[in-house]
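Q: this is the structure alone, sequence omitted:
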């Protein structure tokens, strides 16, 4: 039955053999530590060194075991890609388009769960490219392009993540139309100065699902907010880069696995929080001349050529601690194509953490994606950066402070 199929996974015998060898190594390390412990108990000589060697070996074994266990869940991305040749052929026949589909990096591996959940957003993005990105042969010929359009799906590993790109050489996005639509829907003000990238990424806003069916924007907009939400739920990010008349590139960045996260530990008051490294742009020491208060209760920080909103986590998360002085560090994070600054009292080390669900163990908290247990047994919350930025804007709007669009 299909249910039983989705609950099982095919694993090569080499991966299993490797795992068995690693468990053997673990048993040897355990007996080595046992021996060192006994010697220590009996007041033996140089057993402290043996104990330290044994612990270092245990750390190596555990790391290798962890990496190989994750490999068991890894499948090549062609599991998600293999439906597209037929989908593209069928849609092209229906619409009278000519499209050359190119798949690259199909052997790039990712977690089975990630691949299962990314399937639908990918279908949506590919349909949008075919439906509204790539023009008909007549329009392409008139624009001096080859009649056959090109659609590329590529996957590759980049700094501990999997990056999927959907590239078309179509018409690109109509920025005037997007901006006009966004102003109509009250997503931005006509006074805001937005960069081209910000305008392109407005199509991921919920307001765009009401695009009128007649416009060539309709497919680019309908349901793009759902695509974005699904990708954010996987701990990933999505953005679009468009060149008018030349085409568009949608870039999806996803974690390789949903069980483990590369995190930055930070202290705020007495508490330790974990911020996903994927969201951090840079950390810096606060310079008071770059800090500006606006309307009494909002703060902006000058970061290079833009002003970014400051989020004080201790007040947002109801944490009474926190020094809140200018000796603090500022973490510049990115969410939904926008930068924001988080005040932290102290940055600690970076480490991989195992994610424990808050929903199953406690309850869902806004701005928090999960929790983990640190080496000293302390529970630390893992912050959900897009959720925090959303919560910050929501609470600020409730306080009737004028919303500030960070000038890009």
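A: All right, it came through fine. Since the structure is predicted, the reported quantities are computational estimates derived from the model, not experimental observations. Numbering: from 1, shown residues only.
Q: from here on, just use CA atoms for contacts and neighbour counts.
A: OK.
Q: I'd like to know how far the nearest residue to residue 321 once chain neighbours are set aside sits from residue 313.
A: Nearest residue to residue 321, sequence neighbours excluded (C-alpha to C-alpha, 6 or more residues apart in numbering): residue 269, at 4.2 Å. Going from residue 269 to residue 313 by C-alpha to C-alpha, to the nearest Å gives 10 Å.
Q: overlap in contacts of these two?
A: residue 319 (C-alpha atoms under 8 Å, 6 or more residues apart in numbering).
Q: could you report the neighbour count for the residue nearest to residue 321?
A: 16 (other C-alpha atoms under 10 Å).
Q: again with the one 4 residues further on
A: Here the neighbour count serves as a burial measure; for residue 273 (other C-alpha under 10 Å) it reads 21.
Q: residue 328 now?
A: 19.
Q: next one: residue 295
A: 8.
Q: find the nearest non-adjacent residue to it, please.
A: residue 401 is the one closest to residue 295 (C-alpha to C-alpha, 6+ apart), at 7.1 Å.
Q: hmm, residue 294 and the one you found touching each other?
A: No. With contact defined as C-alpha atoms under 8 Å, residue 401 does not count as touching residue 294 (9.3 Å).
Q: and these two? which has more neighbours close in?
A: Comparing residue 401 with residue 294 by other C-alpha under 10 Å, the one with more neighbours is residue 401, at 15 against 12.
Q: just confirm the more buried one is within a helix.
A: No. Per DSSP: H, G, I helix; E, B strand; the rest coil, residue 401 lies outside any helix segment and is coil.
Q: ok, residue 278 to residue 8 distance?
A: Distance from residue 278 to residue 8, by C-alpha to C-alpha: 30 Å.
Q: looking at those two, which one has more neighbours?
A: Neighbour totals were compared for residue 278 and residue 8, and residue 278 leads with 22 against 8 (other C-alpha under 10 Å).
Q: SS state for that one?
A: Under the three-state scheme (three-state DSSP), residue 278 adopts helix.
Q: quick one: what helix or strand has the nearest residue to it once chain neighbours are set aside in it?
A: Excluding the flanking residues, the one nearest residue 278 by C-alpha to C-alpha, 6+ apart is residue 262, at 7.8 Å. Under the criterion of DSSP states H and E, residue 262 resides in strand 260-268.
Q: this is the other structure I want to compare:
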């Protein structure tokens, strides 16, 4: 049948070209066949009209370099059609603006303003369309779990049922590639630590088959992935006792239930009595939290003894663009991710308290929020060095809050993130950079890093005071 074959004709080096198939009654004259010159590179012609030159077949014995690893993405034709239509609209707007630019007169000012607004609208739609192309359903990450859970259940002798929901929730391809390993570790922990053996579950009045539920949904400008189980849950008393034994926390320190649960993400921390090749080695959970934070996300834990646990992962939809609040410190402009901002306020002097070690705390309702002067953090000259004259931007990550001291609040806008580490080097307190509309470069603040730095300074001050 037609279109069901592929023809490849390859010229062998130093040999006469192979004769094409001809009827038996017609024989090509071998004398008339031209001999290939050994110095000439001969092409390999394939049926798909592509040509490959066998370079350096005789002159070099070195193997050709391996092709660079590349990745691809499958895109629906509807998304491609939408992108083509938007490009067409952009071309029309550009042509209109170009015509207005010729012999411009003040009478054309209204048409120019309308054209610029149309250009802005087309650019936004084009940006959203391109970002949709990068989005994939999270089912690509969830599809690995049915077999993995079946194998782990057989290995541990437990009965486990997997429930999936929200598989069509879309996530940026880059985020999805990097969230796979943390999800695997959380699911393995749920089977090893959370789900009880069938006999133990029946003794507690539960169904002999445990359940693990993976759920994904959009919330605001982020995606939430939940890993839930109906197992034995986390024991806060046991976790706290282990933390005190390891010296992670002070015995006299009062911790909330959420603070105790966050201890499981400390490096080397494990309450498992038996070490297995599945979990309980004291490694992994700290890496899980760090990987999630590197993606600009955070993880929360909810648990009740005897009823199960839920690990809730909050992630940005994309790593390429973020919604940011522009702030000014002296002559520099910084960007704070909007998702991290709790509130902005004018400082009241009576709410400021200075503790040992020079740490300044601001009383915000029920919380004492450490104040971080940005001008001191990055060695700048600020307009306002007195707390009473400055603005405080309260940010939060992982349940911890700090206040960033700034001179002024500017606009809110979407910014394209440029990696500082790949183009320069890693800078403490900075997660990336972007280029503003006036062409200047603005740094994006690393909120988790600033919070961790404030926590370290507080611990050091507490140690010196002790």
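A: Yes, it's here. It should be emphasised that the depicted structure is a prediction, and the values quoted were computed from it without experimental measurement.
Q: care to give me the TM-score?
A: After superposition, the two chains reach a TM-score of 0.92 (TM-score structural alignment, normalised by the length of structure 1), with 396 aligned residues with a C-alpha RMSD of 2.2 Å.
Q: and the residue nearest to residue 295 of structure 1, what's its match in structure 2?
A: The equivalent of residue 401 of structure 1 in structure 2 is residue 461 (alignment by TM-score structural alignment).
Q: verify the contact between that match and residue 355 for me.
A: No. The pair residue 461 of structure 2 / residue 355 is not scored as a contact, 9.1 Å apart, by C-alpha under 8 Å.
Q: assumed residue 113 of structure 2 was part of a helix.
A: Yes. Counting by three-state DSSP, residue 113 of structure 2 is part of a helix.
Q: returning to what we had before: wait, isn't the residue nearest to residue 321 of structure 1 in contact with residue 347?
A: No. Taking contacts as C-alpha under 8 Å, residue 269 of structure 1 lies outside contact range of residue 347: 11.8 Å.
Q: now the helices for the stretch 101-250 of structure 2?
A: Applying DSSP state H, counting those that start in this stretch to the stretch 101-250 of structure 2 gives helices spanning 109-134, 139-142, 145-156, 173-189, 198-203, 236-246.
Q: how much space is there between residue 48 of structure 1 and residue 30 of structure 1?
A: 15 Å.
Q: counterpart of residue 200 of structure 1 over in structure 2?
A: Residue 200 of structure 1 maps onto residue 261 in structure 2 when the alignment is built from TM-score structural alignment.
Q: ok, average deviation of the helix or strand containing that match from structure 1?
A: Assigned by DSSP H and E, residue 261 of structure 2 belongs to helix 257-262. On superposition with structure 1, the mean distance recorded for helix 257-262 of structure 2 (mean C-alpha distance after the TM-score superposition for structure 1) is 0.8 Å.
Q: what lines up with residue 184 of structure 2 in structure 1?
A: Correspondence of residue 184 of structure 2 to structure 1, assessed by TM-score structural alignment: residue 123.
Q: count of residues packed around that match?
A: Using other C-alpha under 10 Å, residue 123 of structure 1 is surrounded by 18 other residues.
Q: how close does it get to residue 251 of structure 1?
A: If you measure residue 123 of structure 1 against residue 251 of structure 1 using C-alpha to C-alpha, the figure is 14 Å.
Q: same check, this time on residue 236 of structure 1
A: For residue 236 of structure 1 relative to residue 251 of structure 1 (C-alpha to C-alpha), the value is 10 Å.
Q: neighbour-wise, which of these two wins?
A: Each of residue 236 of structure 1 and residue 251 has its neighbours counted (other C-alpha under 10 Å); residue 236 has more, 21 against 18.
Q: now the more buried one: closest residue in space that isn't a chain neighbour?
A: residue 254 (4.3 Å).
Q: surely the one you found forms part of a helix?
A: No. Counting by three-state DSSP, residue 254 of structure 1 falls outside a helix, being strand.
Q: what sits closest to the match of residue 184 of structure 2 if chain neighbours are left out?
A: residue 84 (7.8 Å).
Q: how about the one you found, what's its partner in structure 2?
A: Residue 84 of structure 1 maps onto residue 145 of structure 2 when the alignment is built from TM-score structural alignment.
Q: what's around that match, how many residues?
A: 17.
Q: now do residue 67 of structure 2
A: Count around residue 67 of structure 2 with other C-alpha under 10 Å applied: 6.
Q: for it, helix, strand, or coil?
A: Under the three-state scheme (three-state DSSP), residue 67 of structure 2 adopts coil.
Q: now it: how far from residue 177 of structure 2?
A: For residue 67 of structure 2, the distance to residue 177 of structure 2 equals 21 Å [C-alpha to C-alpha].
Q: what's the match for the residue nearest to residue 278 of structure 1 in structure 2?
A: Superposed on structure 2 with TM-score structural alignment, residue 262 of structure 1 falls opposite residue 323.
Q: wait, its match touches residue 417, no?
A: No. The criterion here is C-alpha under 8 Å, and residue 323 of structure 2 misses it with residue 417 at 10.3 Å.
Q: mind listing the strands for the stretch 251-400 of structure 2?
A: Counting by DSSP state E, counting those that start in this stretch, the stretch 251-400 of structure 2 has strands at residues 298-304, 308-316, 321-329, 332-337, 341-346, 352-354, 360-364, 367-373, 391-397, 400-406.
Q: ok, back up a step: nearest to residue 287 of structure 2, of the helices of the stretch 101-250 of structure 2?
A: The closest of the helices of the stretch 101-250 of structure 2 to residue 287 of structure 2 is helix 173-189. By C-alpha to C-alpha, the value is 7.9 Å.
Q: that closest one: average distance to aligned residues in structure 1?
A: Helix 173-189 of structure 2 sits 0.6 Å off on average (mean C-alpha distance after the TM-score superposition for structure 1).
Q: and for stretch 112-119 of structure 2?
A: Mean deviation for stretch 112-119 of structure 2: 0.5 Å (mean C-alpha distance after the TM-score superposition for structure 1).
Q: give the buried residues for that stretch.
A: Residues of stretch 112-119 of structure 2 classed as buried: 112, 115-116, 118-119 (neighbour count, 16 or more other C-alpha atoms under 10 Å).
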